[in-house]
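Novice: Here is a sequence with its predicted model. Questions after.
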Amino acid sequence: MATIIPIESGDGSKKWRATVRKKRNGKLILNRSKTFSSKKLAEQWATKLEAQLQDDEGISAVLAQASLSGQTLADVIHKHVAYFHQLKPFGETKRYTYKVLAEADFAQKPLHQLTSADILAWFTDRRVRLKSTPATLLQYFGNLRQVLQLAKPTFGVSLSVALIDDIRPTLKAGNMIGQGVERDRRLKPGEYRTLLAWFRKYDATRAKHLKMADLFRFLVRMPLRLGEACRISWSELDTKKRTAMIRDRKDPKNKLGNDQLVPILGRAWRIIQDLPRSSDEDRIFPYREESVSILFAKACEACGIENLHLHDLRHEATSRLFERGYAVQEVALVTGHKSWDMLRRYTQIRPESLHR
C-alpha cells in the first residue's frame, strides 16, 4: 500500500510525499518515494506505480529501472573495458574508441534518461562536424552495441540494445555508417607545399604541444598508420641500423603483441634526427590521434583541398616507395602488410613514374 503524507518544504510551502513499498516473501524489495506539489499528483503517481507492481513482469521492469538510477552509460563503458580487457587485452584503437564513447555527451546522462535521439545526435555531429568516415563510425556503433548487449549478463544492468538498433536505419540512410571503400586519392601537384606552409604557420603562431609540420612531412614519406607513428619512441630507435620498433601493429587476427622492426627510410630518417628530444617524453611524436586528425581536416578546409583524408598519406607514402623501385616484399616490411592483395589497395603508382 502507498502512504501519502504532507511535508513542509524549506520555503514554508506545503508539499506531499508519496511512498510505495513492495515486499516479496516477507522481504522488502522496493521502497520508492517522491515529493509533489499537490496531494492529487502524489496519489496519481502512487496509483500508477502500484499498478505496475501487480505481476512479476512489472516488478522486474520497475526494479530494472531503479538499478539504473544514478548510473551513466560512461560508468557501464568503464566497467565493460575493465572486465573484458583483462580477459582479452584490447588494442590501442579499440581502447581509444571506448574512451571517445565514454566521453560523449550522451554517456554522461543517467541511464534511465538515455534515449536513441541522444545517441543519434552524437553520430550526426561526428559525421558532419568532425568529418568522421562511415567506416570509423561503424566501429563506434559496433562497440557501443556490444556494451549495451553485455551490460545485463555481465553487470546486471538492464540496457536495451534497441537504443542503438533503432537508429541503425537512419545511420545507414544518411551514409553515417558503412564499410570502408577503397580509395585512390594521392596528393595532387601543389597540395604538399600548400599544406606544409599552412602547418608551419600554425606551428609558429598557435601550436604549443602539437607540431604538425614535421609529422606531416614524416607521414608523406613513411607509410605508417597515424597511431603507429605516434607510438615510435626514442628508446627503441636504432641509430646504427636506422630502424624503429613499431608496437602492436594492426593485424586481422590479433594486433596486441604484433611488434615489428621497421626501417626508417630516406628523408624520413633525417626528419626524425632533426627533431628536438624531451627529457620527460619518450615518444617521438607525442600527440593524440584525434587532435592530429581534427587539425588535418581543418588544414584541408582552410587550404581549399577537397576529399583528402589523413590516412591517404599512407597511400601516398606507399606509392612513393614503389615509384622509387622498392620490391613488394620490401614495401610490405615497412607497411606491415602480410600479402600483395592486402598491399595492392594502398598502391597508386603514377604512370609517368615508370620512366627511368
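Specialist: Received, thanks.
Novice: contacts, neighbours, all on C-alpha from now
Specialist: Fine.
Novice: Show me where this structure has its strands.
Specialist: Along the chain, counting by DSSP state E, strands occupy 2-8, 14-24, 27-36, 237-238, 243-246, 260-263.
Novice: Make CSV from these and add mean neighbour count and distance to residue 184 to it.
Specialist: Listed next are the strands of the chain as CSV, based on neighbours: other CA atoms under 10 Å; distance: least, CA to CA, whole Å:
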stretch, mean neighbour count, distance to residue 184
strand 2-8, 14, 68
strand 14-24, 16, 65
strand 27-36, 13, 61
strand 237-238, 17, 32
strand 243-246, 20, 26
strand 260-263, 17, 25
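Novice: between those, which gets nearest to residue 94?
Specialist: Evaluated over the strands of the chain, closeness to residue 94 peaks at strand 243-246, with 17.4 Å, by CA to CA.
Novice: Report the distance from the closest one to the chain centre.
Specialist: From the chain centre to the centre of strand 243-246 is a distance of 26 Å (CA atoms, centre = their mean, to the nearest Å).
Novice: who does it touch, helix- and strand-wise?
Specialist: strand 237-238, strand 260-263 (3 or more CA pairs under 8 Å, 6 or more residues apart in numbering; DSSP states H and E).
Novice: Identify whichever of these lies nearest to residue 125.
Specialist: Across the helices and strands packed on strand 243-246, closest to residue 125 is strand 260-263 (CA to CA), at 36.4 Å.
Novice: Pull the contacting residues for the closest residue to residue 16 other than its chain neighbours.
Specialist: Nearest residue to residue 16 in three dimensions, chain neighbours excluded: residue 6, at 4.5 Å (CA to CA, 6 or more residues apart in numbering). Counting by CA atoms under 8 Å, 6 or more residues apart in numbering, residue 6 makes contact with 14-17.
Novice: Included below, for side-by-side comparison, is a second structure:
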Amino acid sequence: MASIQKRGSSYRARITREGKSTLSATFPTKAEALAWASEIQAKIRLGIYHDESELRPIQESDFEEAANHYIQTHSIYKKSGHSEIGIIRILIKRWATLDVAEINKFHVLALRDELLSLGRAGSTINHYFNAISKIYQMLTEEWGMLVTNPIKGIKRIPNSKGRSVRVNRDIESQLLAGCQAIDTPLLASIIKFAIQTGMRRGEVMGLDWADVDIANRKAYLHKTKNGETRQVPLTLRAIEVLRALPKTEERVFPMTFDCLRSQFKRLRSYLKQGWDGYGANPFKDLRFHDFWHEALSRLSDAGLNVIELSHISGHKTLAMLKRYTHPSHEAIFLKIDKNLSL
C-alpha cells in the first residue's frame, strides 16, 4: 500500500509490503512521488520488479507512524496492552508531526514536568517512559534505524507511597445509592462484587459465566496480572450479586471498559457534588482500584492470614500484599481484646 506525506517543501512516497521492509523515496513534487509509487506498485503486482537498488529501506519516520506500528505489532498482544495503548495515543497527540530522530531527552523532560504538574504519580510517569523506550527499541532493533533512545540518561521517578484509602460501609452505601440515582444498576453490581471478592477490575470485567461455580462458591480466573490462574472464594453477598444478574450473555458483567470508566466518572462526579459531610470529600479522588484495596483489607479484618490473603489476591510477596492491605484499627482492637489478657 502506498502513501504520500508532505515533509516541508518535499513529498515522501512510502510503500508498505507485508512481511518485507517498508520502502520510500523523497521527491520535490507530489506528482513525482505519486508517479514513482504507481510505477513501483505496478511492477510489484506484475512480478517484474527485481532491482532492489531502485528502492531504499526507510531511514526516517514520523513518531505517529512508528507509534501506531508499535501498537499493532506489540501493544495489542500484551496483557496490559490497553493501558499502554492509551499512553501511546497521548504521546501521538503530543509528537505526531515530529520525526522520531527529532525527539530528544528535552522533549521527554518537558513531558515529565507537565505530568508532575498535573499530579500524576511516579509510577504513571514511569509507564510513559517505558512506552517511549519500547518504541525506540523497535526502531533500532526491528527497523534498523540509527536513532537515539530519548529516555537514555533520564532517571525513573520513585514510586509514590501506597494509598491507604478505605471504602467503609457508609461510603459503599452512598456509592450504591448514587448508582440508583443515576440509573446505572450494572455498575452497582460490579462495585458490590469487586468489594466482596478482591478481584481486580480486569478480572471482574473479564469473568465469564462458564468460570463461575455458584454451588461451590468459586470463581476461576484464567487471565490474571501475574499470568497465573487462581480460584477466588465467593462470599455470600457475592453469590447474591451473581444470582440477581441475568445470564443472557457469555460475560457476567457485559460492559466495556470505556463504558465502565464513563459510568464510574459520572457516579464519582455526582457524589462529589452532593457531598455534605465533614472533612475531606471521599469521592474527590476515589478510584475503582480502591475497591480492590478495600476487599483485601476487609478480608484481613475478618481474620484471614497472609497466606490466605495471597491465595485470594494472587500476590507473590508479603511486601506487595502489605502495600495493598490496610487493616482497620477497630479490627486490630477486636483481635487484641479477644486474644490478650490486659
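Specialist: The structure has been received and is ready for your questions. These numbers were taken from a predicted model, which means no experiment stands behind them.
Novice: would CSV of the helices and strands packed on strand 243-246 of the first structure with distance to residue 286 of the first structure be doable?
Specialist: Shown next, in CSV, are those (distance: least, CA to CA, whole Å):
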stretch, distance to residue 286 of the first structure
strand 237-238, 15
strand 260-263, 19
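Novice: starting at the chain centroid, how far to stretch 205-218 of the second structure?
Specialist: On CA atoms, centre = their mean, the centre of stretch 205-218 of the second structure falls 24 Å from the chain's centre.
Novice: for the second structure, which helix is longest?
Specialist: Under DSSP state H, the helix in the second structure containing the largest number of residues is helix 122-141.
Novice: Average offset of that helix relative to the first structure?
Specialist: Compared with the first structure after the fit, helix 122-141 of the second structure shows a mean deviation of 2.1 Å (mean CA distance after the TM-score superposition for the first structure).
Novice: Residues contacting that helix, please?
Specialist: Contacts of helix 122-141 of the second structure (CA under 8 Å, 6+ apart): 66-67, 70, 84, 87-88, 108, 112, 115, 145-151, 156-160.
Novice: From what I see, residue 104 of the first structure and residue 122 are in contact.
Specialist: Yes - using CA atoms under 8 Å, residue 104 of the first structure is in contact with residue 122, at 7.4 Å.
Novice: the more surrounded of these two?
Specialist: residue 104 (17 against 14; other CA atoms under 10 Å).
Novice: separation between that one and residue 155 of the first structure?
Specialist: 21 Å (CA to CA, to the nearest Å).
Novice: One more: residue 314 of the first structure?
Specialist: 41 Å.
Novice: Check residue 207 of the first structure too.
Specialist: Distance from residue 207 of the first structure to residue 155 of the first structure, by CA to CA: 43 Å.
Novice: do the same with residue 285 of the first structure
Specialist: 38 Å.
Novice: now residue 173 of the first structure
Specialist: Applying CA to CA to residue 173 of the first structure and residue 155 of the first structure gives a distance of 33 Å.
Novice: Likewise for residue 56 of the first structure?
Specialist: 21 Å.
Novice: Same question for residue 148 of the first structure.
Specialist: As judged by CA to CA, residue 148 of the first structure and residue 155 of the first structure stand 11 Å apart.
Novice: Compare those two and say which is more crowded by neighbours.
Specialist: Set residue 148 of the first structure next to residue 155 and count neighbours by other CA under 10 Å: residue 148 wins out with 21 against 12.
Novice: So which residue is smack in the middle of the second structure?
Specialist: Geometric centre of the second structure, nearest residue: residue 83, 2.1 Å, by CA atoms, centre = their mean.
Novice: so what corresponds to that residue in the first structure?
Specialist: Taking TM-score structural alignment, the alignment pairs residue 83 of the second structure with residue 97 from the first structure.
Novice: Could you find the closest non-adjacent residue to that match?
Specialist: residue 140 (6.3 Å).
Novice: Give me the distance between the equivalent of that neighbour over in the second structure and residue 88 of the second structure.
Specialist: Superposed on the second structure with TM-score structural alignment, residue 140 of the first structure falls opposite residue 128. Separation of residue 128 of the second structure from residue 88 of the second structure (CA to CA): 8 Å.
Novice: Between those two, which is the more surrounded one?
Specialist: residue 88 (23 against 20).
Novice: I figured residue 151 of the second structure hits residue 108, correct?
Specialist: Yes - counting by CA under 8 Å, residue 151 of the second structure touches residue 108, with 7.1 Å between them.
Novice: Those two: who's more crowded?
Specialist: residue 151 (22 against 17).
Novice: for the more buried one, what are its contacts?
Specialist: With CA under 8 Å, 6+ apart, residue 151 of the second structure has these contacts: 104-105, 108, 129, 132-133.
Novice: can you put the residues you listed in a markdown table and add distance to residue 28 of the second structure?
Specialist: Below are the contacts of residue 151 of the second structure laid out as a markdown table (distance: CA to CA, whole Å):
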| residue | distance to residue 28 of the second structure |
| --- | --- |
| 104 | 28 |
| 105 | 32 |
| 108 | 33 |
| 129 | 37 |
| 132 | 32 |
| 133 | 33 |
